[in-house]
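>>> Give the three-dimensional model of this entry:
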Amino acid sequence: MDSIIFRQYKPGDEQQLVSLWNEVLTKDPITSKRFRNLVLLDANFDPEGMKLAFEGDKLIGCVYAIRRLLPMVSTELETDNGWIPFFFVASEYRQREVGSQLLKQASQFLREQGRKKVFFASYAPNYIVPGIDAANYPAGAEFLRKNGFMIQYSAVAMDKSLVDYELLEDIKVLKQQRIEEGYTFEQAKDADLVELIRFSTQVFNADWGRAIRERLLQGLAMEQILIARANGELIGFCLYGGYEGIRERFGPFGVHPSQQGKGIGKILLHDCLKNMRSHALHNAWFLWTGETSSAGHLYKKAGFEITRRFDIMFKNLF
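The predicted structure is shown next:
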């Protein structure tokens, strides 16, 4: 350990960070552009929270800690919480307590900022994965457990091939039935946007409203957003391409709890999948839902298959 130097991020470390990331996190490779966009240009990025280990000039490990500097909505800064969105250590150094030392330093950084709890890795807006994928990174899962992290809940990622997708007749019948009852299903228009962003933020998640707003500013096509109304009132929405401009990435997607059980989500989901297929997309995927949630059941019935599992973990800092 005497030959290993620990310090925070400095400009110029980016190439080694991306290189070691791709060497270690083989199921989640990243490009320099994505690293720049998701980490360095994040409004919450603080160089002091990115703890690095070097042997000589060679980067051998990283643990990244972050806290909210910019509120997701209103003035809420979640002042009790911090996050570790990612960590990695070169395989040949994992028995030398490099990761543990980096984690101690990252945790101390969060404590000094008054944080009482740290999560892996449910950070918004720029999470890479929602939690630890224990199947693909067993050593990483063991490292978190060894250092006091506990599972808060689990999530699954799902994918669906659209190559043979067709809108089934029963969906068409259900949609027509709901239309006759006063529901409408349309592509979003400018007149819908203020209400849509408020609805997604207040009923579901502030990150959803942020994602919709930012992607529209960055060129998301209005035809990629579908909305549902009941007698004129917005009750649901569905879109694709809402994160990082990846068109095959599905979501966000939600229906007001008071309207669930009526097939509104099913209609929006299948209309969106049809839209995606019409634009020659071959796959739909997303990173995060509860396997046994109502959304999880809906996705399974629509032919989505679980492709990864994640454990969202936390640790109390005091």
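
>>> contacts, neighbours, all on C-alpha from now
Will do.

>>> just the strands in the stretch 151-300 of the chain please.
183-187, 225-230, 233-240, 250-255, 283-289 (DSSP state E, counting those that start in this stretch).

>>> Could I get the ones you listed in a markdown table, plus columns for mean neighbour count and distance to M276?
Shown next, in a markdown table, are those (neighbours: other C-alpha atoms under 10 Å; distance: least, C-alpha to C-alpha, whole Å):
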| stretch | mean neighbour count | distance to M276 |
| --- | --- | --- |
| strand 183-187 | 17 | 13 |
| strand 225-230 | 21 | 11 |
| strand 233-240 | 24 | 8 |
| strand 250-255 | 24 | 9 |
| strand 283-289 | 20 | 8 |
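
>>> Quick check: which of those strands is nearest to Y137?
strand 283-289 (16.5 Å; C-alpha to C-alpha).

>>> which strands and helices sit next to the closest one?
strand 150-161, strand 250-255 (3 or more C-alpha pairs under 8 Å, 6 or more residues apart in numbering; DSSP states H and E).

>>> Can you check what angle separates the shortest one from strand 150-161?
Okay, so that is strand 250-255. Going by axes from the mean of the first three to the mean of the last three C-alpha atoms, to 10 degrees, strand 250-255 is angled at 100 degrees with respect to strand 150-161.

>>> And the residue nearest the centre of the chain?
Y127 (5.0 Å; C-alpha atoms, centre = their mean).

>>> One more sequence to fold, the one below, so I can look at both together:
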Amino acid sequence: MRYEPLTALHIGEIKMMWNEVWGDRFPMRERILEQNMLEDPNLLRSGAWAARDEATGQLAGYVAAKMWQDDVAEVSYSASLGWIHMLLVAPAYRERGVGSRLLLMAEKALREQGVKEIQLGKDLHRRVFPGVPEPDLETVAWLERRGYTRESHVVDLYRYFQEDLAAFPEVEGVSFRMLQDEEASTFNRFMQRCFPQWLYQTLAYWQQGGSGREFVVAEKDGEIIGFCRINDAQVPLLAQNVYWAPLFPGELGGIGPLGIDETYRGHGYGLAIVQAAVHYLHARGIRHMVIDTTPYVDFYGKLGFKTWRSYVAFCKRERI
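This next block holds a predicted model:
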């Protein structure tokens, strides 16, 4: 087995291997692989490898590790935190030590950079999965034998909307509308103040050419008090809630993340802004909608969304 640094030349092979394994549930596209690995400034090149069978020339597996490396003045993440973006081995090469070798190579690269905590998936907005897709008991057992422990449990939710047009919410004193391009600075300040955990992906959105059409905002007394992200096929950077669009006969729309300024919580504005998001997607002709990576099944269930996919997050911490 030969282990090669991961490059753009591997993308087509990775897509083929991925779709042989997961294509019926998670159909991969080259655009997702490129944006989430090669175009991510946080990809750790020394921790990104492909395994190739020297006898047949076939790709046997790959791994990609990440850590915070981007140069964004307003955002920073701990240098002790790293991610295994993805580890996948072709079925024909499993139980032959390929996966173990790839994982060890990625972990070694992260440790050499001072990383003390490694998360599987969850690598900010350019991730594929927020954890291990369920049910996959073999992978869970394999990871636990290598020192990884279970953390949070999240789900993706789905609903098909049959109505002619989803109702627009009416809330006294609060209005809902689409964000405008010229409001970028104002919106960034709102995110930095109220939702700093999503500031990085917001800044990246504008950098990728976003125009505001992917954000619904809640406004009260002329001030933005909440937001809800929406996605469709025209989004500048494909988001997790529209990754698996090829599974659906019509266009897929995505909802989330979202949030209401804590000063204004407890008045139903959160559910209302989701209703507004559904309305705007529906107005674009979208009937299939996904909300990804959430534990709030009951909350979104009030609007008819049901669990579609589920994941378990794993983490490995170095003993200090």
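
>>> before we move on, back to that, could you export the helices and strands packed on strand 283-289 of the first structure as JSON lines, including distance to A139 of the first structure?
JSON lines is the format used below for those (distance: least, C-alpha to C-alpha, whole Å):
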{"stretch": "strand 150-161", "distance to A139 of the first structure": "15"}
{"stretch": "strand 250-255", "distance to A139 of the first structure": "30"}
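
>>> so which of these gets nearest I171 of the first structure?
strand 250-255 (16.7 Å).

>>> So A283 of the second structure sits against L165, correct?
Yes. With contact defined as C-alpha atoms under 8 Å, A283 of the second structure reaches L165; the gap is 6.6 Å.

>>> which of those two has more neighbours?
More crowded of A283 of the second structure and L165, by other C-alpha atoms under 10 Å: L165, with 17 against 13.

>>> Starting from G301 of the second structure, give me the distance back to that one.
Between L165 of the second structure and G301 of the second structure the distance is 19 Å, computed by C-alpha to C-alpha, to the nearest Å.

>>> follow-up on the earlier one: nearest to Y9 of the first structure among the helices and strands packed on strand 283-289 of the first structure would be which one?
strand 150-161 (27.7 Å).

>>> With the second structure overlaid, how far apart is the closest one on average?
After superposition onto the second structure, strand 150-161 of the first structure sits on average 1.0 Å from its aligned residues (mean C-alpha distance after the TM-score superposition for the first structure).

>>> Which stretch of the second structure lines up against that strand?
Taken onto the second structure by TM-score structural alignment, strand 150-161 of the first structure occupies residues 149-160 there.

>>> Could you do stretch 281-288 of the first structure as well?
Against the second structure, stretch 281-288 of the first structure falls on residues 286-293 (TM-score structural alignment).

>>> starting at the chain centroid, how far to the matching stretch?
13 Å (C-alpha atoms, centre = their mean, to the nearest Å).

>>> Which stretch of the first structure is stretch 99-119 of the second structure matched to in the alignment?
Using TM-score structural alignment, stretch 99-119 of the second structure pairs with 99-119 in the first structure.

>>> ok now the matching stretch, how far from the chain's centre?
The answer for stretch 99-119 of the first structure is 22 Å, by C-alpha atoms, centre = their mean.

>>> Please identify the buried residues of it?
99-103, 105-111, 114-119 (16 or more other C-alpha atoms under 10 Å).

>>> How about the contacts made by G173 of the second structure?
Counting by C-alpha atoms under 8 Å, 6 or more residues apart in numbering, G173 of the second structure touches K220, D221.

>>> With L162 of the first structure instead?
Taking C-alpha under 8 Å, 6+ apart, one finds L273, R277, L281, H282, N283, A284 in contact with L162 of the first structure.

>>> In which helix or strand does V63 of the second structure reside?
Element membership of V63 of the second structure, judged by DSSP states H and E, is strand 59-67.

>>> just checking, what packs against the next helix or strand after that strand?
Beyond strand 59-67 of the second structure in the direction of the C-terminus, DSSP H and E gives the next helix or strand as strand 81-89. Packed against strand 81-89 of the second structure by the contact rule (3+ C-alpha pairs under 8 Å, 6+ apart) you find strand 59-67, helix 98-112, strand 117-120.

>>> Nearest to K316 of the second structure, out of those?
strand 117-120 (5.1 Å).

>>> The nearest residue to H153 of the second structure once chain neighbours are set aside: neighbour count?
With C-alpha to C-alpha, 6 or more residues apart in numbering as the criterion, H153 of the second structure has its nearest non-adjacent residue at 4.7 Å, and that residue is V312. Using other C-alpha under 10 Å, V312 of the second structure is surrounded by 22 other residues.

>>> coming back round to it: figure out which of the strands of the stretch 151-300 of the first structure is closest to Q15 of the first structure.
strand 283-289 (26.6 Å).

>>> Just the residues contacting the match of stretch 99-119 of the second structure, thanks.
6, 48-53, 61-67, 79-84, 88-89, 147, 312-318.

>>> Number of residues surrounding R68 of the first structure?
Count around R68 of the first structure with other C-alpha under 10 Å applied: 20.
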